[in-house]
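*Asks:* What follows is a predicted structure for the sequence shown.
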Amino acid sequence: METKNMELMYQQIANYLVDMIPEEWDKIYLYAEYREGYKKVFFYYYPENKSKPIYSLDIIDIFNIDEDDFDRLENELYSCLTNLWLEFSKQEQESWSHLTYILDSNGKMKINYGYDDLSEISPVEKQEKWESEYIK
């Protein structure tokens, strides 16, 4: 298995996340779900020295940042995750249906892959289940 491409993709994901967050942070939790014809990505991050996480869709409302720049970075993040999903097929590995990407401010990352068929579960239900497991 060629892991150089995957390692590069993991680093690109981290770079896009760092660029999307307009303040110092301690930890980021990203959820991505992919299947043919469906993509969903969102993340939470914990600001430095604070216990309440910030949801990715709230960043534009909370901070005075350019929405077009944020949208461009979000599109790049989606593209990078799509490429990661495609890379699994190229490497003849089972394609994941969802993943959780955890990044610490010190650069340590952890990725949990899931392979369950989630197509019959509502997006709200999936998000609530994921949040109850990862966002405290």
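*Replies:* Arrived safely, thanks for sending.

*Asks:* C-alpha only now, for contacts and for neighbours.
*Replies:* Fine.

*Asks:* hey, where'd the strands end up in this protein?
*Replies:* Using DSSP state E, the strands of the chain run over residues 25-35, 38-47, 54-55, 98-104, 109-114.

*Asks:* between the longest helix along the chain and strand 38-47, how many degrees?
*Replies:* Under DSSP state H, the helix in the chain containing the largest number of residues is helix 67-90. Between helix 67-90 and strand 38-47, the angle comes out at 120 degrees (axes from the mean of the first three to the mean of the last three C-alpha atoms, to 10 degrees).

*Asks:* Name the residues of helix 67-90 that are buried.
*Replies:* The neighbour-count check on helix 67-90 (16 or more other C-alpha atoms under 10 Å) flags F70, L73, E74, L77, Y78, C80, L81, T82, L84, W85, E87 as buried.

*Asks:* quick one, that helix and strand 98-104 angle?
*Replies:* Here helix 67-90 runs at an angle of 120 degrees relative to strand 98-104 (the same axes, to 10 degrees).

*Asks:* the inter-axis angle of helix 67-90 versus strand 25-35?
*Replies:* Here helix 67-90 runs at an angle of 60 degrees relative to strand 25-35 (the same axes, to 10 degrees).

*Asks:* One more to weigh against that first structure:
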Amino acid sequence: MTIKLFQKIYEKLNVYLPEEWEKIVYYAYYPTDDSYDMKFYVNVDQKYKSCFDYINHYKIADLFSDIDDLIYPIRETMNDKWTIMTITVEKNGKFKTDYVYDRINETEFFKKWESQYLK
């Protein structure tokens, strides 16, 4: 994965961010090569809100499809494909990307993920 890809993902998300955002946490889960689950959370006033609080569900589906169109071709060329990618972006431009390569139970994993990234 490249910085150019992260920038393109951020540009897609930025369209939907409230002006007062402080931090974004983006989550992409690919349980198989043919399916994905994505979400993002926005920190405003020290509290995280789900993307579903900001965006109409139809627009979210289009947004995540557009992001998958960016990720999928790159991910397909990888020998060791990640299962989960988390990108955190702070308003000051600092960002971090984490990957999980193991197959996981999403429900159990997501509880741990929330406590790690949305605190």
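*Replies:* Good, I have the coordinates. What you are looking at is a predicted structure, and each value in this text was computed from that prediction instead of being measured.

*Asks:* hmm, back to that, dump the buried residues of helix 67-90 of structure 1 to TSV, plus distance to K136 of structure 1.
*Replies:* Listed next are the buried residues of helix 67-90 of structure 1 as TSV, based on distance: C-alpha to C-alpha, whole Å:
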residue	distance to K136 of structure 1
F70	26
L73	26
E74	24
L77	24
Y78	25
C80	27
L81	25
T82	28
L84	27
W85	28
E87	32
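
*Asks:* List just the nearest of the residues you listed to S97 of structure 1.
*Replies:* Within those, the smallest distance to S97 of structure 1 is 8.6 Å, found for W85 (C-alpha to C-alpha).

*Asks:* ok, back up a step: as a markdown table, the strands of structure 1 with mean neighbour count and distance to E133 of structure 1 would be great.
*Replies:* Compiled in a markdown table, the strands of structure 1 are given as follows (neighbours: other C-alpha atoms under 10 Å; distance: least, C-alpha to C-alpha, whole Å):
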| stretch | mean neighbour count | distance to E133 of structure 1 |
| --- | --- | --- |
| strand 25-35 | 19 | 11 |
| strand 38-47 | 17 | 13 |
| strand 54-55 | 15 | 15 |
| strand 98-104 | 20 | 11 |
| strand 109-114 | 14 | 12 |
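
*Asks:* right, and those strands - which one's nearest T3 of structure 1?
*Replies:* Put simply, out of the strands of structure 1 the one that sits nearest T3 of structure 1 is strand 109-114, at 14.2 Å, with distance taken as C-alpha to C-alpha.

*Asks:* Quickly note the distance from the residue positioned nearest the centre of structure 2 to P73 of structure 2.
*Replies:* Nearest residue to the geometric centre of structure 2 (C-alpha atoms, centre = their mean): Y26, 2.4 Å. Separation of Y26 of structure 2 from P73 of structure 2 (C-alpha to C-alpha, to the nearest Å) stands at 19 Å.

*Asks:* I84 of structure 2 now?
*Replies:* 16 Å.

*Asks:* Kindly state which residue of structure 1 is aligned to K112 of structure 2.
*Replies:* Taking TM-score structural alignment, the alignment pairs K112 of structure 2 with K129 from structure 1.

*Asks:* Count the neighbours of that match for me.
*Replies:* Other residues near K129 of structure 1 come to 12 when the count uses other C-alpha atoms under 10 Å.
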